[in-house]
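K.L.:
Structure for this input, please:
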Amino acid sequence: MIRLDKFLSEMGLGTRSEVKKLLKTKQVTVNKAVVSKPETKVNPDTDEVCLNGSKIEYKKYEYYLFNKPKGCVSATKDNVHGTVMDYITDAVHDDLFPVGRLDIDTEGLLLITNDGALSHELLSPSKHVAKTYFARIDGEVTQDDIISFKEGIDIGEERLTKPAELVIKKSGSVSEIELTITEGKFHQVKRMFEARGKRVIYLKRISMGPLKLTDDLKTGTYRALTQAETDALRQINCGK
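P.N.:
As a prediction, the model looks like this:
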């Protein structure tokens, strides 16, 4: 149960004070009865709250798939650079945040939400959520690299990286690859290739768990997750 003014405010109908003024106009009903008291308790799952006869659907959480461009940082605020949140313009809640981070010069899939529990699960090292990247590499990527990535790479930490799946899409002086990792170490993809004597010159995340980046979602744009995608995130079992 939550207060009616909180319900209405969280659904984008204004600040608490603005909502209280709205309630005084007797345009809001709860289960078809006019309610003007802001402290009235409602159950978002069972009570029908309407404004001028139109039902207000309560959304506790929002989930957006964002195709991050270069030049913005994966943060809610930054004193120097623009943030990924600057692109999310029509969210209802004001407490959204990016799940994890992509470097400022990295593009691609980023989940934006206000669901802290889900974010924790997706980022937990014990969950091993798979993340796939497309990259262009300065240098020829070979079968030896595939074997090394599968065995684990020494990137200067206590342990080798976990086994990663490297797929060569194009090999040459500039190679194109897809790499799937199950960790999220700082600059991990770049450091893995540097350890092999090569340099990442372009990096884009194309999937995270069940979420896939599609060609119709242009760089710098976003969309709400489908119910199927949200359910798949909640049901993910990466411990096996």
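K.L.:
Could you use CA atoms for every contact and neighbour count after this?
P.N.:
Noted.
K.L.:
So the closest residue to residue 65 other than its chain neighbours versus residue 194, what's the distance?
P.N.:
Nearest residue to residue 65, sequence neighbours excluded (Cα to Cα, 6 or more residues apart in numbering): residue 111, at 5.0 Å. Remark: distance between residue 111 and residue 194 (Cα to Cα, to the nearest Å) = 27 Å.
K.L.:
One more: residue 68?
P.N.:
Residue 68 is 24 Å from residue 194, by Cα to Cα.
K.L.:
Which of residue 111 and residue 194 has more residues huddled nearby?
P.N.:
residue 111 (21 against 13; other Cα atoms under 10 Å).
K.L.:
Now the second one, please; I'll put the structures next to each other:
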Amino acid sequence: MKFPCRLDKFISNLAEIPRTHAKAAIKKKRVTVNGEVTRQLDLSVTEQDEIMLDGEILTYQGIRYFMLNKPEGYVCANSDELHATVFELLDEPNLSELHIAGRLDIDTTGLVLISNDGQWSHQITSPKKQKFKTYLVELAEPLSEQAVSELEQGVQLHGERDLTLPAKVEVLAPYQIRLHIVEGKYHQVKRMLAAVGNKVVTLHREAIAGIELDPELAPGEYRLLSEEEIAL
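P.N.:
Predicted coordinates for the structure are as follows:
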């Protein structure tokens, strides 16, 4: 949320109610700003103002940054009619303000970054910023030297005109690699391995832009990022 902002928008976001309900509450004198009742919908407010709805203070949480160890079976969306979402794993207020910086498929596990700082998210996810995302990949077949070379030069994904940007490949075992990429196309890792005649069996994200998944976080657990991690 950017400040200053309209009172009705502030109420809607912080109380997590539709804007129409926020406007109705203001008109019915259920809202006070710094101790004074107001019916002005477009009143300009900041995070320093004390704003109350029905006698309860609505506190702006500020800019927030979280890392989550995503388990399998959850989708990276604010809401979904068919599947559980990663936001259901967060015990935090004002979830509607938060977004995901780099989504994962429903069957992919590992590091998910969540914030309400759009500029920060863009800095770490935009391909132009050349920030690597690191994945641990279990394969159906051993990866040949030729396939490694192709991945590191860029491969042609099905339905794409341009080659992928160069990747970095570490062969850890015959059926296991660590893959570093700077893009985030739809199902990219799976499609890249398919382009070289292989198949992903399991996929786990270990790091984004130098921020590594905390090994102490069990699947489904999360924590705030440290100042050092945010600065990365």
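K.L.:
quick one: TM-score?
P.N.:
Remark: TM-score between the superposed chains equals 0.76 [TM-score structural alignment, normalised by the length of the second structure]; 212 aligned residues with a Cα RMSD of 3.2 Å.
K.L.:
report the longest strand in the second structure, please.
P.N.:
strand 200-208 (DSSP state E).
K.L.:
What lies in contact with stretch 203-215 of the first structure?
P.N.:
With Cα atoms under 8 Å, 6 or more residues apart in numbering as the test, stretch 203-215 of the first structure has contacts from 67, 105-109, 129-136, 229, 232-233, 236.
K.L.:
give me every residue that touches the residue nearest to the spatial centre of the second structure.
P.N.:
Centroid check for the second structure by Cα atoms, centre = their mean gives residue 100 as the closest residue, at 1.6 Å. Contact partners of residue 100 of the second structure, counting by Cα under 8 Å, 6+ apart, are 76-77, 112-115.
K.L.:
now the first structure: which of those residues match?
P.N.:
Retained in the first structure: 76-77, 112-115, out of the contacts of residue 100 of the second structure (criterion both residues aligned by TM-score structural alignment, their matches' Cα atoms under 8 Å).
K.L.:
if we can go back for a sec, following element in sequence after the longest strand of the second structure, please.
P.N.:
strand 211-212 (DSSP states H and E).
K.L.:
Sort out which residues of whichever helix or strand comes after that following strand are buried, please.
P.N.:
Next helix or strand after strand 211-212 of the second structure toward the C-terminus (DSSP H and E): strand 222-224. Across strand 222-224 of the second structure, burial judged by 16 or more other Cα atoms under 10 Å covers residue 222.
K.L.:
Kindly report the same for stretch 150-163 of the second structure.
P.N.:
150-152, 155-157.
K.L.:
All the helices of the second structure, residue numbers only.
P.N.:
7-15, 19-27, 118-125, 145-153, 188-195, 227-231 (DSSP state H).
K.L.:
how about these in CSV, adding distance to residue 208 of the second structure?
P.N.:
CSV is the format used below for the helices of the second structure (distance: least, Cα to Cα, whole Å):
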stretch, distance to residue 208 of the second structure
helix 7-15, 29
helix 19-27, 35
helix 118-125, 7
helix 145-153, 18
helix 188-195, 14
helix 227-231, 10
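K.L.:
So which of those is the most surrounded?
P.N.:
helix 7-15 (a mean of 21; mean count of other Cα atoms under 10 Å).
K.L.:
re the thing from before, tell me the mean distance between the longest strand of the second structure and the first structure once they are aligned.
P.N.:
Its aligned residues in the first structure lie a mean 0.4 Å from strand 200-208 of the second structure after superposition (mean Cα distance after the TM-score superposition for the first structure).
K.L.:
If we ignore the residues flanking it in sequence, what's nearest residue 88 of the first structure?
P.N.:
residue 222 (7.6 Å).
K.L.:
isn't the one you found right up against residue 65?
P.N.:
Yes - shown here, residue 222 of the first structure and residue 65 form a contact pair, counting by Cα atoms under 8 Å, at 5.5 Å.
K.L.:
How about residue 44 of the second structure: what's its closest non-neighbour residue?
P.N.:
Nearest residue to residue 44 of the second structure in three dimensions, chain neighbours excluded: residue 6, at 4.9 Å (Cα to Cα, 6+ apart).
K.L.:
can you count the residues close to the one you found?
P.N.:
Neighbourhood size, residue 6 of the second structure [other Cα under 10 Å]: 16.
K.L.:
returning to what we had before: need the contacts of residue 100 of the second structure in CSV with distance to residue 17 of the second structure, can you?
P.N.:
Formatted as CSV, the contacts of residue 100 of the second structure follow (distance: Cα to Cα, whole Å):
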residue, distance to residue 17 of the second structure
76, 22
77, 19
112, 26
113, 25
114, 21
115, 20
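K.L.:
okay but residue 167 of the first structure is in contact with residue 179, surely?
P.N.:
Yes - under the criterion of Cα under 8 Å, residue 167 of the first structure makes contact with residue 179 at 6.3 Å.
K.L.:
More neighbours: which of those two?
P.N.:
The neighbour comparison of residue 167 of the first structure against residue 179 (other Cα under 10 Å) goes to residue 179, with 20 against 17.
K.L.:
residues touching residue 163 of the first structure, list them.
P.N.:
Going by Cα under 8 Å, 6+ apart, residue 163 of the first structure touches 149-152, 181.
K.L.:
Just send those residues back as JSON lines, with distance to residue 205 of the first structure too.
P.N.:
Below are the contacts of residue 163 of the first structure laid out as JSON lines (distance: Cα to Cα, whole Å):
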{"residue": "149", "distance to residue 205 of the first structure": "18"}
{"residue": "150", "distance to residue 205 of the first structure": "19"}
{"residue": "151", "distance to residue 205 of the first structure": "22"}
{"residue": "152", "distance to residue 205 of the first structure": "20"}
{"residue": "181", "distance to residue 205 of the first structure": "11"}
